[in-house]
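**Student:** One predicted model, sequence on top.
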Amino acid sequence: MEIRTITANGIDFGYLTMGEGPLALCLHGFPDTAHTWRHLLPELAERGYRAVAPFMRGYAPTSIPADGAYEAGALIADACALHEALGGDGDAVLIGHDWGAVPVYGATAFAPRRWRKAVAMAVPPVEAMLTTFFDYEQLKRSFYIFLFQTGLAETAASRDGFIASLWRDWSPGYDASRDVELVRRSLGDPANLAAAIGYYRAMLGTVPPTGRYAAEQAATGREVPILYLHGLQDGCLGVEAVKPVAEFLPPGSRVEHVSGAGHFLHLERPREVNDLILDWLA
């Protein structure tokens, strides 16, 4: 698919797109790219959506934000700005995986009239993780988050095999060679890699929030129903860490676990995951 460019929230976003109709905005996570949606975009297009998958802020070919903001509020603002720039309306849907799930929760709370339904995968609302995130087994899985708070992060993450090893651990048995190569192209420049690590530094406050996105960050009114999907073999965030997720989703939401799938469940089990998403959006 051809990569197009659009400016939103002061950032030049590279994006993939297919189809015509209501906007279906698909947001990727780490360490990944917009190409992660290669199985879903064609099927969304066939169902009458304009399916759009941007490269997230800092992920080439999207530009690195001049304000250096990577807090959740900035990602929420990006989603809403892309909705507007792409001509979205109240029939738009929002889909996100990993870091892309963060603005799903925030944008549907901050601007619920923009979105009809939403889908989040592999990362639940933060409230659902608070009781289990610091369990020993989960802390071992999350070593990279703490590594990324240090000055050694860029050196470690740029070493051959680091990104590939994350994919192997998070989705055991999945051949991620194509995906890892696409990530290498997107984050090969040190500035882009530092941007991707910046999400984690903002997450734990190692880099203080810019303050530009306080309203987006503080949004709490959850109205838009969300389908939450999680792989039962997820090696990044164990399924036991997300068991109470339904309690923290808006009324009318649904939770589904996908057997035989790890963290990148939409790539490992595309038929099953696509069917769940398309049925939810129908």
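**Tutor:** Received, thanks. Source: prediction; values computed, not measured.
**Student:** alpha carbons only for contacts and neighbour counts from here, please
**Tutor:** Fine.
**Student:** Helix, strand, or coil at residue 24?
**Tutor:** Of the three states, residue 24 takes strand according to DSSP: H, G, I helix; E, B strand; the rest coil.
**Student:** That one touches residue 48, doesn't it?
**Tutor:** No: between residue 24 and residue 48 there is no contact under C-alpha atoms under 8 Å: 9.7 Å.
**Student:** So if I had to pick from the two, which one is more boxed in?
**Tutor:** A direct count of neighbours by other C-alpha atoms under 10 Å for residue 24 and residue 48 places residue 24 higher, at 30 against 15.
**Student:** ok, now which ones touch that one?
**Tutor:** For residue 24, the contact set (C-alpha atoms under 8 Å, 6 or more residues apart in numbering) comprises 44, 49, 50, 51, 52, 92, 93, 94, 95.
**Student:** Could you tell me which of those residues belong to helices?
**Tutor:** Counting by DSSP state H, those place residue 44 in helices.
**Student:** so how far is residue 122 from the residue nearest to the spatial centre of the chain?
**Tutor:** The residue lying closest to the centre of the chain (C-alpha atoms, centre = their mean) is residue 100, at 1.6 Å. Residue 100 sits 10 Å away from residue 122, going by C-alpha to C-alpha, to the nearest Å.
**Student:** next, the one to line up against it:
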Amino acid sequence: MAATASDTSAVDTDGCVGAPAVTGPEGVIAGSVPSPYRRLRGIRRDLGNRIAGRCPGRAPDGRPGGWGRTGWRLLVSTAVADPDETTSYPDRTVSPPEEAVTFPGARRPDRHRRVTASGIELHVCEWGDASAPPLLLAHGGFDFTGTFDVFAPMLADAGWRVVSWDQRGHGDSDRAALYTWDADVRDAAAVLDTLGSDPLPFIGHSKGGALMLHLANALPHRVSTMVNLDGLPSHQAMSDVSDTERTRLLREQLTGWLDFRRSLVGRQRRPGTIDELAERRGRMNPRMTHDWLRYLVTVGARRDDDGWRWKIDPTMRMGGFGPWRPQWSMLRLPGIGVPFLGVLGLELEVMGWGTTPADVIPNLPPGGRLEALEGVGHFVHIEQPRLVADLVLEHLTAGAPAGGWS
């Protein structure tokens, strides 16, 4: 799910977004997480030269300062700048939903647990019998496990132990100081390690589908079969990013990001009701029903004194996966050495990758299969959960090892 403008509109007392006042010559890497703030030592000059100043700091006497030694600020998304991933940011205590909202067929997980990965606590959810054969299910970017509350029970009711997790900075997992593709792969491996040593099915939607492809390439002995749900990007310009080029891109991206965030000041407010937040999400996902979006708010958002907001770390940015390029996943697809099913929604929408069957078919691994669904958008498992679940279960049955799954 993409963060809407209202999802990332934390503003400090300067009128600048996402960072506190700094009273000394040290910069602060900060998103809009209140505390603790991570201080930079020894690299102030390097970062100061690399990043254009877009937001004034404060001098020790409280007056607005510049980037000088008496009072300056570095406003940097932790998603691209902080190499230390071991610090997590606990969320504020929040009120429970103001009303119980249900949705036909939706079922919350049967079990919840925590898994620690590189110092980050991940929220892991499970549907189905704990003794059933496990499968790993990964959500997309800016989503959370609650988006599987209809789809996952269908797999569980067919005899599977469905295991999913909120990725770092998403849902009820910890916020982190590092958001990169490598960190996500390590987190997925940590969850996988809790499921024994036998190979098992990998399933992922959108970014989660690409993530599962990379995990399968990193740990080929742990995957038995794979399903990719509209998670094969192909149309973004691809280039390996050198340090010099990355510096230039960082400056340009931050400039645009900060200008956008500053433009929100004074004209955005947090939704005050479940319906308001559902309506905002609906503008990004017009194919989703309002009833589903209302349900999604109650499982994936929180209410505090400012109103409702999604349980997503606002310091993350769309595409904030470090030097990784999404379409690299397509290039890894031919080397997948296990049965593969791709499910592609053909209705183009803002949240989708824009991938077509012509992009995917030449890259399918030997024996791989692509199901292209007419009249279905990017969220194939939400728009058509029964259809997609049946496709997945058929694929799992066809790819079962001799003697069945264990």
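**Tutor:** Yep, it's here. Computed from a predicted structure; not experimentally measured.
**Student:** hang on, the earlier thing: contact partners for the residue nearest to the centre of structure 1?
**Tutor:** Neighbours of residue 100 of structure 1 in contact, by C-alpha under 8 Å, 6+ apart: 26, 27, 28, 29, 120.
**Student:** Same check on residue 262 of structure 1?
**Tutor:** Residue 262 of structure 1 touches 170, 171, 172, 230, 231, 232, 233, 234, 235, 268, counting by C-alpha under 8 Å, 6+ apart.
**Student:** Tell me which residue of structure 2 lines up with residue 129 of structure 1.
**Tutor:** Under the alignment (TM-score structural alignment), residue 129 of structure 1 pairs with residue 235 of structure 2.
**Student:** do the same with residue 13 of structure 1
**Tutor:** Aligned counterpart of residue 13 of structure 1 in structure 2: residue 122 (TM-score structural alignment).
**Student:** Next: residue 34 of structure 1.
**Tutor:** Matched by TM-score structural alignment, residue 34 of structure 1 corresponds to residue 145 in structure 2.
**Student:** Skipping adjacent residues, who's closest to residue 190 of structure 1 in space?
**Tutor:** residue 154 (7.6 Å; C-alpha to C-alpha, 6 or more residues apart in numbering).
**Student:** er, residue 90 of structure 1 I mean
**Tutor:** Nearest to residue 90 of structure 1 is residue 114, by C-alpha to C-alpha, 6+ apart, at 4.6 Å.
**Student:** show me what contacts that neighbour?
**Tutor:** 80, 83, 88, 89, 90, 91, 92, 108.
**Student:** can you tell me which residue in structure 2 aligns to it?
**Tutor:** Taking TM-score structural alignment, the alignment pairs residue 114 of structure 1 with residue 222 from structure 2.
**Student:** State the distance from that match to residue 160 of structure 2.
**Tutor:** 17 Å.
**Student:** buried set for stretch 315-332 of structure 2?
**Tutor:** Going by neighbour count (16 or more other C-alpha atoms under 10 Å), the buried part of stretch 315-332 of structure 2 is 315-317, 320-330, 332.
**Student:** cool, and stretch 110-119 of structure 1?
**Tutor:** Buried residues in stretch 110-119 of structure 1 (16+ other C-alpha under 10 Å): 110, 111, 112, 114, 115, 116, 117, 118, 119.
**Student:** taking those residues one by one, which sit in helices?
**Tutor:** residue 110.
**Student:** Just give me the closest of the buried residues of stretch 110-119 of structure 1 to residue 166 of structure 1.
**Tutor:** residue 119 (23.6 Å; C-alpha to C-alpha).
**Student:** Can you give me the separation between the closest one and residue 93 of structure 1?
**Tutor:** To residue 93 of structure 1, residue 119 of structure 1 is 8 Å away according to C-alpha to C-alpha.
**Student:** Touching, residue 170 of structure 1 and residue 234? I think so.
**Tutor:** Yes: counting by C-alpha under 8 Å, residue 170 of structure 1 touches residue 234, with 5.7 Å between them.
**Student:** Find residues that contact each of these two.
**Tutor:** By C-alpha under 8 Å, 6+ apart, residue 170 of structure 1 and residue 234 have these common neighbours: 262, 263, 264.
**Student:** Which member of those residues is positioned nearest residue 149 of structure 1?
**Tutor:** Using C-alpha to C-alpha, those come closest to residue 149 of structure 1 at residue 263, 22.3 Å.
**Student:** contacting residues for the closest one?
**Tutor:** Residues in contact with residue 263 of structure 1 (C-alpha under 8 Å, 6+ apart) are 122, 170, 171, 230, 231, 233, 234, 235, 236, 237.
**Student:** now for the fifth one: what does it line up with in structure 2?
**Tutor:** By TM-score structural alignment, residue 231 of structure 1 lines up with residue 345 in structure 2.
**Student:** Let me know the distance separating that match from residue 118 of structure 2.
**Tutor:** Distance, residue 345 of structure 2 to residue 118 of structure 2, by C-alpha to C-alpha: 35 Å.
**Student:** Compare these two (neighbour count), which wins?
**Tutor:** Shown here are residue 345 of structure 2 and residue 118; by other C-alpha under 10 Å, residue 345 has more neighbours (26 against 14).
**Student:** close enough to count as contact, the more buried one and residue 228?
**Tutor:** No: the criterion here is C-alpha under 8 Å, and residue 345 of structure 2 misses it with residue 228 at 11.5 Å.
**Student:** Contacts only, for the residue nearest to residue 216 of structure 2 when sequence neighbours are not counted.
**Tutor:** Distances taken as C-alpha to C-alpha, 6+ apart put residue 223 closest to residue 216 of structure 2, at 6.0 Å, once the chain neighbours are dropped. Counting by C-alpha under 8 Å, 6+ apart, residue 223 of structure 2 makes contact with 199, 200, 201, 202, 216, 338.
**Student:** Buried among the residues you listed? Make that a ChimeraX selection.
**Tutor:** The buried residues among those can be selected in ChimeraX (16+ other C-alpha under 10 Å) with this line:
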select :199,200,201,202,216,338
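**Student:** Can you match the contacts of residue 223 of structure 2 up with structure 1 and say which hold?
**Tutor:** By both residues aligned by TM-score structural alignment, their matches' C-alpha atoms under 8 Å, those still in contact after alignment to structure 1 are 199, 200, 201, 202, 216, 338.
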